[in-house]
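[1] From the sequence below, what's the structure:
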Amino acid sequence: MTRILVVDDAASTRTVLGNALADVGYEVKLAASGRDALERIDAIDPDVVTLKTTLPDGDAVDAIERIMTINPTPVLLLCDELPEETADSLLEGVARDVVSYLEQPVAGLHGRFVADVVEAVGDLETVDASSLALARTAATARVAQPVTGGQTSLRRNDTANATVPSTRTDSRRDQTSSRPDDVTTVPVEGTTLLESIVVVGASTGGPKIAERLLERLPAALDATVLIVQHMPATFTGRFADRLDTVSEYPVREATEDEWLSPGEAVVAPGDADLEVVDHDGRGLRVRLDDEQTRGVQPSIDVTMETAAETVTGPLCGVVLSGMGGDGAAGIEAVDAVGGHTIAQDEATSQVFDIPCQAIATGCVDEVVRGDAIAAAIVDACTVRPANDRAAANTEGETDD
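    Predicted coordinates for the structure are as follows:
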């Protein structure tokens, strides 16, 4: 039987969540504090931990750190109001470890939130706990060498839509960012497609893959990048700042009704859907919609579908590690208009739901490792020289 450890200092919350989880067949253990949970976690050996972000005897950052050290376990964070310094440090744990998140209502528990907790626990119980320790170790080591992806270019475009790779220094970007010394961007070989739009969607396990992607994505590609990461609004602005420090692209949290230029990247806010509403010579215009219509917000599907409806040039849709099925309909929409679609593979996805359901649509062009996604995007958004294409076409041929 799957064992769940519920950690919350409020007895009423422990009771409500514990009863709801027990009603669907889980074995439930309760802890009133982080210290209590950590003292008992080895003996309890839970399959999933639900953890309130504010506990009276310490912060959730330390709890996650010690859980992942003592007994690596998927964690569901129940996010309430956080001090600024706690939110900043907690994002480090969110980006590094397998953590999912739900906003906890300030006014008290309600039926929808409790049902969401039960559903999220059900998704997390499928995570292979033995892979968490390996993933945590791997997260501390940077992959230094550049990687190569497939050789596919965007299907809706040809060399007539290509432009010579940019060699400019982007004045919008402080080139002295804190990018790791051992990370190199993917080389751009050939010509870039004019004004490529890249939409990246992710959920649980996605932050660190998105970070690696942005580390390796070259400014010379001159794409416009939209990132939809399932994450509470408390964290999305900080997540954008984190990506900005490691990327050649300037990255910020998206704001209402703004124009984006090639070479810029934005992160969807955690409390709104990011919609693409215009695309012309001025760039790409996006707006925010806080009316939740898809069951999850921000919605990957909303951003990809509105991009497919609006973008007039090269379009690339990417889905990374995450729970649920958000992104599958978006990938179908991108594919329907001739865009290029990429999914992270199962071996490198901490939670394979989102890529798996996208792949099941039959609309994914490439399934690649997490560390090869930036290269796959570059290949999709460039046209290789004719002699390179000819060489690729003759690879593997033998004399009769």
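[2] When you work out contacts or count neighbours from here on, use the C-alpha atoms and nothing else.
    Will do.
[3] Now do the helices in this structure.
    Here the chain has its helices, by DSSP state H, at 11-23, 34-44, 60-70, 84-96, 111-124, 129-139, 206-216, 233-246, 300-310, 328-336, 353-360, 373-380, 386-394.
[4] Burial-wise, tell me which of those helices comes out on top.
    Most buried of the helices of the chain by mean neighbour count (mean count of other CA atoms under 10 Å) is helix 373-380; its value is a mean of 27.
[5] can you give me the offset of that helix from its chain's centre?
    16 Å (CA atoms, centre = their mean, to the nearest Å).
[6] try stretch 180-192
    Remark: stretch 180-192 is offset 21 Å from the chain centroid, using CA atoms, centre = their mean.
[7] Buried ones in that stretch, by neighbour count?
    Judged by neighbour count using 16 or more other CA atoms under 10 Å, the buried positions of stretch 180-192 are Val183, Thr184, Thr185, Val186, Pro187, Val188, Gly190, Thr191, Thr192.
[8] Please name the nearest non-neighbouring residue to the third one.
    Right, the one you point to is Thr185. Once flanking residues are discounted, Thr185 sits nearest to Arg216: 3.9 Å by CA to CA, 6 or more residues apart in numbering.
[9] For that neighbour, list the residues it contacts.
    Arg216 makes contact with Pro146, Val183, Thr184, Thr185, Val186, Ser247, Ala374, Ala375, according to CA atoms under 8 Å, 6 or more residues apart in numbering.
[10] try 7 Å
    Arg216 makes contact with Thr184, Thr185, Val186, Ala374, according to CA atoms under 7 Å, 6 or more residues apart in numbering.
[11] for comparison, sequence B:
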Amino acid sequence: MNKKKQIRVLIADDSALMRILINDIINTDPDIDVVGQVNNGKSAYVSTEELKPDVVLMDVNMGEYDGIYGVIEIMKHCPTPIIILSSIGNVDMDPILEGLKLGAIDYLNKPAKNRVNMDEVKQDLIKKIKVASTINLEEVLKNPITSNIHEHSFDKFISYDCIVLGASTGGPRALERILTRLPKNLTIPVVIAQHMPASFMAAFASRLDQLTPLQVSIAEQGAKLIAGNVYLAPGDINLTIERKKGSYVFAVTEEQFVAYNNPSIDALMLSVAKTYKKRAIGVVLSGMGKDGAIGLKAMKAAGSYTIAQSEASCIVYGMPKAAVEMEAVKQVVHLDEIAAFLVSCLA
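    Sure thing, here's the model as predicted:
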């Protein structure tokens, strides 16, 4: 009987203690093996060339040759799935988002040195390493998209009043690719539930806002949805949309969902199904797990148009697969075609 192949991991962190903590976590899983430990981005690149790991765990703040240097060199010379490591309480999210833009496929809070959050980090780290070892690197390696500054001629009477997008692992890059291809005179609002810590959201919204002519901001409870604006669900609540005095406004539900919470894609899409009924478009993008499948099915049942990102274009084909298997999807679309497909629905 053939022994199951272990997932080979390289750890890059300038803290010897952190390397020990991460190594100890990984050693609890027999399917994963640490093949090397380094303390800067340059050594990470050299060791990746030599050791050929399946996954690289990369801290971003490592002096002169930092994690961004490591991501650039690895993705240029020896493409390998990279998970960015971030310290808990880190307020500067720009390097992490830059790492994702340059080719890293996911991010993770490092364990606290006092080990208080060890169980939570252990479960998350092992799961993300296993997913990263199976991802579609072809999509990661695609060149970034330039922003669409052109206008589009929309029909005076369109069939939809809102677009809602749900994403997890691989979502930031997918969202960049979609939003940069939407016309600047988009006639309806776009609402996004991206699985991401609350501390990341402001920086992520700012980055998207710089990439697209559309105004991108974090949704606020009680605020009205404005046509042509893009809204991100906050990372510490389950955002919903409700109808009040003839307007669509953002709300919050205390209900907890099985698949994921804060933000829950299911929560958002279930509310869209209830408020917009057939006048919405729902899209489930790349991500781990099953969040969005239940909500997208409710949207389809209400008459909305429902879309799933194609397996070939996903970094992680978890959430779209769950939606397809639940028969919640009317159309499967390649990531590079989603923006044009959405515009065609409104033309």
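[12] Give me the TM-score for these two chains.
    The TM-score (TM-score structural alignment, normalised by the length of structure 2) is 0.85; 337 aligned residues with a CA RMSD of 2.8 Å.
[13] before we move on, the earlier item: for His230 of structure 1, state which of the contacts of Arg216 of structure 1 is nearest.
    Set against His230 of structure 1, the nearest of those by CA to CA is Ala374 (20.0 Å).
[14] Residue in structure 2 paired with that closest one?
    When structure 2 is aligned by TM-score structural alignment, the residue opposite Ala374 of structure 1 is Ala339.
[15] Check whether that match really touches Leu186, as I assumed.
    No. Here Ala339 of structure 2 does not reach Leu186: they are 11.2 Å apart, not a contact under CA atoms under 7 Å.
[16] leaving aside the residues next to it on the chain, what's closest to the residue mapped onto Leu213 of structure 1 from structure 2?
    Aligned by TM-score structural alignment, Leu213 of structure 1 pairs with Ile178 of structure 2. Distances taken as CA to CA, 6+ apart put Ala339 closest to Ile178 of structure 2, at 5.1 Å, once the chain neighbours are dropped.
[17] thinking again about what came up before, gap between the match of Ala374 of structure 1 and Lys330 of structure 2?
    Distance, Ala339 of structure 2 to Lys330 of structure 2, using CA to CA, to the nearest Å: 16 Å.
[18] With Thr240 of structure 2 instead?
    Going from Thr240 of structure 2 to Lys330 of structure 2 by CA to CA gives 23 Å.
[19] ok, the two, which is more surrounded?
    A count of neighbours by other CA atoms under 10 Å puts Thr240 above the other of Thr240 of structure 2 and Lys330, at 25 against 14.
[20] OK, contacts around the match of Ala374 of structure 1?
    Ala339 of structure 2 touches Ile178, Arg181, Leu182, counting by CA under 7 Å, 6+ apart.
[21] Any chance of JSON lines for the residues you listed, columns distance to Ala308 of structure 2?
    What follows is those, written out as JSON lines (distance: CA to CA, whole Å):
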{"residue": "Ile178", "distance to Ala308 of structure 2": "13"}
{"residue": "Arg181", "distance to Ala308 of structure 2": "18"}
{"residue": "Leu182", "distance to Ala308 of structure 2": "18"}
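[22] what's the closest of those residues to Leu296 of structure 2?
    Nearest to Leu296 of structure 2 among these is Ile178, at 18.8 Å by CA to CA.
[23] Next, count neighbours for Ser15 of structure 2.
    Around Ser15 of structure 2 sit 14 other residues, with neighbours defined as other CA under 10 Å.
[24] Chain neighbours aside, what residue packs nearest to it?
    Asn39 (7.1 Å).
[25] residue in structure 1 matching the one you found?
    Matched across to structure 1, Asn39 of structure 2 falls on Ser33, judged by TM-score structural alignment.
[26] That match reaches Leu5, doesn't it?
    No. Ser33 of structure 1 is beyond contact range of Leu5, at 11.4 Å (criterion: CA under 7 Å).
[27] Nice, that's everything, thank you.
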